[in-house]
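Engineer: my questions concern the predicted model and sequence given below.
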Amino acid sequence: MLKERIREEAHRLHEETIHTRRHLHAHPELSFSEENTAAYVASRLDAIGLAYEKMANTGLVALLHGKKGPSDKVVALRADMDALPILELNDVVYKSTVPGVMHACGHDGHTASLLGTAAILKSLEHEFAGTVKFIFQPGEECTPGGASIMIREGVLQNPAPQNILGQHVMPELETGRIGFRAGRYMASADEIYITVEGKGGHGAMPHTTIDPVLITSHMIVALQQIVSRNANPTVPSVLSFGKVIANGAHNVIPDKVTIDGTFRTMDETWRFEAHRRIKEMARSIVESMGGRCEVNITVGYPVLINEEKLTARTRSLTEDYVGKENVVDLPIWMAAEDFASYSQLTDACFYRLGVRNEKKGITSGLHTATFDLDEKSLEIGSGLMAWLALNNL
């Protein structure tokens, strides 16, 4: 009976959830600049009848206490709110009105869906005991991540949740399908910035230079040994360099080269051992060839771990809500998510919500200028999270 009531409420609220998502999509804001987004979410929480507090400048945390009886059980539900610096190419009525900024990762859908979940649970507050903590988080797309700031400001305290759930759209999955992976699911992600200094000069007189371009070439190739020869083959690791600037000319050897890259892995101990090896190898190669080297590594998000028992229970409940045939296994993914910060401190489950609809032409991937989501998924997502929250209590 409770499950059917949740479904009915999710359906009744569906048009409102779509309206919320479209408003957010049309008015995107970048990481840690979500002032108007936060104000809009606050207005929706006011309309639902939930008290909230601000956190991490543009974040919000709301609490709903069930009225069925006393209970110290607490479950946290999280949605992120920030957009990306991408110029939207979709021709839709809710297209971004902010040039060069777009909800290309579905955070508008996450926020709208969680607001829908809050409204559903508010309507059922006399049917459960315990507390639901709704976390509307800024800055997921930008290091150090809004999760780490909210944690530092006490989001996992007063009251402390026994577990936390996160839902993220996935355009590879058809609408109606939900994806899970227990254990290590998403990688840590760290930013690498290297400067190689030499001595520039005329391209026709290389013997008078210390060529930082040649030195950098050797260094980039050699650094791949850290993955191919130092990493345990059973631990996924990625070392990639996506930006190399040698600002010389066809006949000018520059004085320095700058390199930007990323290191990702699924093991926290190996992660920091790899940092040490990257620094030592880069410096030794550059110095052995007569140059100077500076290596800076910005520590980003940790490994995202879905607690085994919680994930198994959440998956079973999801099968009950959407049908076993609509729940699928996910492979590990070397992308990163700052939900991982929560997963390092409390039992967590981060699952994927299918939003693909080929008949509607909704097939573009995350972080692309044509990303969109099938809005039917919002009804599924808001109802499912309500169902999971109540059963976790």
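Structural biologist: Cool, got the structure. Numbering: from 1, shown residues only.
Engineer: when you work out contacts or count neighbours from here on, use the C-alpha atoms and nothing else.
Structural biologist: OK.
Engineer: so Ala79, which of the three states?
Structural biologist: Classification of Ala79 by DSSP: H, G, I helix; E, B strand; the rest coil places it in strand.
Engineer: could you report the neighbour count for it?
Structural biologist: Ala79 has 25 neighbours, counted by other Cα atoms under 10 Å.
Engineer: and it, how far from Ala187?
Structural biologist: Separation of Ala79 from Ala187 (Cα to Cα, to the nearest Å): 19 Å.
Engineer: what sits up against the helix or strand hosting Val244?
Structural biologist: Using DSSP states H and E, Val244 maps to strand 237-245. With Cα atoms under 8 Å, 6 or more residues apart in numbering as the test, strand 237-245 has contacts from 220, 224, 227, 231, 257-266, 334.
Engineer: what's the most distant pair in those residues?
Structural biologist: Between any two of the contacts of strand 237-245, the greatest separation by Cα to Cα is 30.0 Å, found for Val257 and Met266.
Engineer: what does stretch 54-74 rub up against?
Structural biologist: 32-35, 38, 42, 45, 50-53, 122, 125-138, 146, 149-150, 153, 155, 159-163, 393.
Engineer: following element in sequence after the strand ranked longest in the chain, please.
Structural biologist: Across the chain, the longest stretch assigned as strand under DSSP state E is strand 163-174. The element immediately downstream of strand 163-174 (helix or strand, assigned by DSSP H and E) is strand 178-180.
Engineer: ok, second structure coming up, stack it against the first:
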Amino acid sequence: MDTVALISDVVDEHADELVGLRRDLHAHPELSWQEQRTTEVVAHWLERAGWTVARLPRTGLVADIGDQGDKEATVVALRADMDALPVQDITADPWASGVDGVAHACGHDVHVACLVGAGVALAETHARGLLDGRVRLLLQPAEEVMPGGAVHLMSLGVLDEVDRIFALHSDPGVDVGKVGLKLGPLTSASDRVEVTVTGPGGHTSRPHLTADLTFALAKLTTELPAVLSRRMDPRAGVSVVWGVLQAGAAPNVIPQSGLVAGTVRILDAVAWADCERVVRQAVAEIVRPYGVEALVDYHRGVPPVVNDETSHRILVRAVADMLGVAGQVSTPQSLGGEDFGWYLDQIPGAMFRLGTRTPGGPTYDLHQGNLRVDDRAVAVGAKVLAGAAATALAHGKD
């Protein structure tokens, strides 16, 4: 039996169990840095399959298979994130979240189940002598917070010896059975900005004798996005969207402080490197005429996910082998942020989008409490991840 057929058969054999795993994880979501149960559940699966598992400080794990003494062997990593979001699950599914105010609203439960399925298939491939190198699985915590679990794992040396890395992300806008692929940038850089504005305050009848802080704050919310559109290359696709705007408590009182906070998203990595400087300069210039002070708290988040050419070709081959040519669809670059970009800043790799929508069914959105996925996506993702690893190993280090 060849590797492609073996991987497909093993995943199909365990498909029902993997769906059960996905539903179990969905019912027991854990927030960033709190994923102890998820770590132990996955560790049990992988140890039983024959992987060498190392639990990481705080949460998460690294698992290896293949001849660890062969330092010349190609090493391919597969990564899945596992944290949930502070979102209320409003579905009525039997496996709905049992934790109030916490839900897998971004599909990380699917990612974990896919990684486990790939691990089971690759363990059997290794047992039959068909694995042409070594594979490392990264179960990563805290993708949903900044700076994110990827930075933590990299500081622990999880990329040591790794030649190439792959990952997936759920896409509720793509039908199950299909995978979205894109060469080059797949996601955007994502930063967080918070601006605190302060002034002397005063009576609304005498704005000329004080500093009209609320007016200055309103100007800042509208003008910063406009200024960036002129001060940065428009091809960089810089987007500022505010999520928090706070000032004052009484209609006839000019407050002494106010706050605006949101995200800055940038399609281009070069522009991302310069964005913080431009934001700080623009904020100072916008508020200067109004006599207030502005303190900018700028958090650099994640770089864009950029799929390199070789890794993209490997994914194309893996999808064709596992799903057929019809299983591949093109996917656009999004303004979403993904800390998988940090790994790709160090080694080549690629991410694909996994279709989770039931054909003809409703299209859900990520980060919403009503998110539902078609469970058949778990086997699809497991096959493509395992296929990508096997293809990359056969390709070698080049």
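Structural biologist: Received the coordinates, thanks. All values reported here derive from a predicted model rather than from experimental measurement.
Engineer: returning to that earlier point: show me the contacts of stretch 54-74 of structure 1 that map onto strands.
Structural biologist: Tyr52, Glu53, Thr131, Val132, Lys133, Phe134, Ile135, Phe136, Gln137, Asn163.
Engineer: restricted to buried residues, select those residues in PyMOL.
Structural biologist: In PyMOL syntax, the buried subset of those is picked out as below (16 or more other Cα atoms under 10 Å):
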select buried, resi 52+131+132+133+134+135+136+137+163
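Engineer: which member of the ones in strands among the contacts of stretch 54-74 of structure 1 is positioned nearest Asn247 of structure 1?
Structural biologist: Set against Asn247 of structure 1, the nearest of those by Cα to Cα is Gln137 (39.3 Å).
Engineer: in contact with the closest one, which residues?
Structural biologist: Contact analysis of Gln137 of structure 1 by Cα under 8 Å, 6+ apart lists Thr58, Gly59, Leu60, Arg78, Ala79, Asp80, Met81, Gly146, Ala147, Met150.
Engineer: can you do 7 Å?
Structural biologist: Gly59, Leu60, Ala79, Asp80, Met81, Gly146, Ala147 (Cα atoms under 7 Å, 6 or more residues apart in numbering).
Engineer: most neighbours of all these, which one?
Structural biologist: For these, the largest number of neighbours (other Cα under 10 Å) sits with Met81, at 32 neighbours.
Engineer: that one and Ser288 of structure 1, how far apart?
Structural biologist: Distance from Met81 of structure 1 to Ser288 of structure 1, by Cα to Cα: 47 Å.
Engineer: just send the ones in strands among the contacts of stretch 54-74 of structure 1 back as TSV, with distance to Leu64 of structure 1 too.
Structural biologist: Shown next, in TSV, are these (distance: Cα to Cα, whole Å):
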residue	distance to Leu64 of structure 1
Tyr52	10
Glu53	13
Thr131	6
Val132	5
Lys133	7
Phe134	8
Ile135	12
Phe136	14
Gln137	17
Asn163	16
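Engineer: nearest to Ala389 of structure 1, of the ones in strands among the contacts of stretch 54-74 of structure 1?
Structural biologist: Closest approach between those and Ala389 of structure 1, by Cα to Cα: Val132, at 7.2 Å.
Engineer: right, and the closest one touches Ala76 too?
Structural biologist: Yes: counting by Cα atoms under 7 Å, Ala76 is a contact partner of Val132 of structure 1 at 5.8 Å.
Engineer: hey, what's in contact with both of these two?
Structural biologist: Going by Cα under 7 Å, 6+ apart, no residue sits against Val132 of structure 1 while also sitting against Ala76.
Engineer: helices along the stretch 101-250 of structure 1, start to end?
Structural biologist: With helices called from DSSP state H, counting those that start in this stretch, the stretch 101-250 of structure 1 shows them at 107-123, 146-152, 212-223, 225.
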